[in-house]
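Novice: Can you look at this prediction? I've put the sequence above it.
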Amino acid sequence: MRDVFVVLAGVVAVAAAGCALTAAYVYLRNNNGRAEAERRARRWLVATAVFGVSAVVLRFVTLLA
């Protein structure tokens, strides 16, 4: 059971990193104007925060299990 949590926490952490890279790409691409790029990047950063917090919580659950 502990191995499942470790793998799950790793997958969620990789998803958070992917969201962060996507936010940077969307913000720096600047095809649709600065306001549109900021709005889309902000959405990706919210997803990054959710995945990041989830990864930390899963890591603590792993320590408790």
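Specialist: Good, I have the coordinates. Numbering: from 1, shown residues only.
Novice: C-alpha only now, for contacts and for neighbours.
Specialist: Noted.
Novice: tell me how far stretch 26-36 is from the chain's mean position?
Specialist: 20 Å (Cα atoms, centre = their mean, to the nearest Å).
Novice: Pasting the second one now:
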Amino acid sequence: MSHSKISKERLVTVLSLGLSVAIKNQVIEIDGAEQLLYSPLTILNELGIDQQIINLMRAGTELENL
């Protein structure tokens, strides 16, 4: 796996975690977080982000349904 791909995946993972914490602490609404990160799943696929990370992010969009 290339260093560039690992860096991209790490960035997406950290951003996702940070937004999840912000939602939990009611700093940001879930709709705002979704607009910032979770909506562009197609772009993440095109960047070659690991499918497991994309699946986790997709699951994150369903948190409000719990």
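Specialist: Cool, got the structure. Keep in mind it's a predicted model, so treat the numbers as computed, not measured.
Novice: Fetch the TM-score of the aligned pair.
Specialist: The TM-score (TM-score structural alignment, normalised by the length of the first structure) is 0.52; 47 aligned residues with a Cα RMSD of 2.6 Å.
Novice: what about the helices in the second structure?
Specialist: With DSSP state H, the ranges of helices along the second structure come out as 3-24, 30-33, 41-47, 51-60.
Novice: Map Leu17 of the second structure onto the first structure.
Specialist: In the first structure, the residue matched to Leu17 of the second structure (TM-score structural alignment) is Leu21.
Novice: which one of the helices of the second structure has the most crowded surroundings?
Specialist: helix 30-33 (a mean of 16; mean count of other Cα atoms under 10 Å).
Novice: Now that helix on the first structure. Mean distance?
Specialist: Taking mean Cα distance after the TM-score superposition for the first structure, the mean distance separating helix 30-33 of the second structure from the aligned residues in the first structure is 1.8 Å.
Novice: what's that helix aligned against in the first structure?
Specialist: Counting by TM-score structural alignment, helix 30-33 of the second structure lines up with residues 38-41 of the first structure.
Novice: what's the residue nearest the centre of the first structure in contact with, if anything?
Specialist: Taking Cα atoms, centre = their mean, the centroid of the first structure lies closest to Ala16, which sits 2.0 Å from it. Counting by Cα atoms under 8 Å, 6 or more residues apart in numbering, Ala16 of the first structure makes contact with 47-52.
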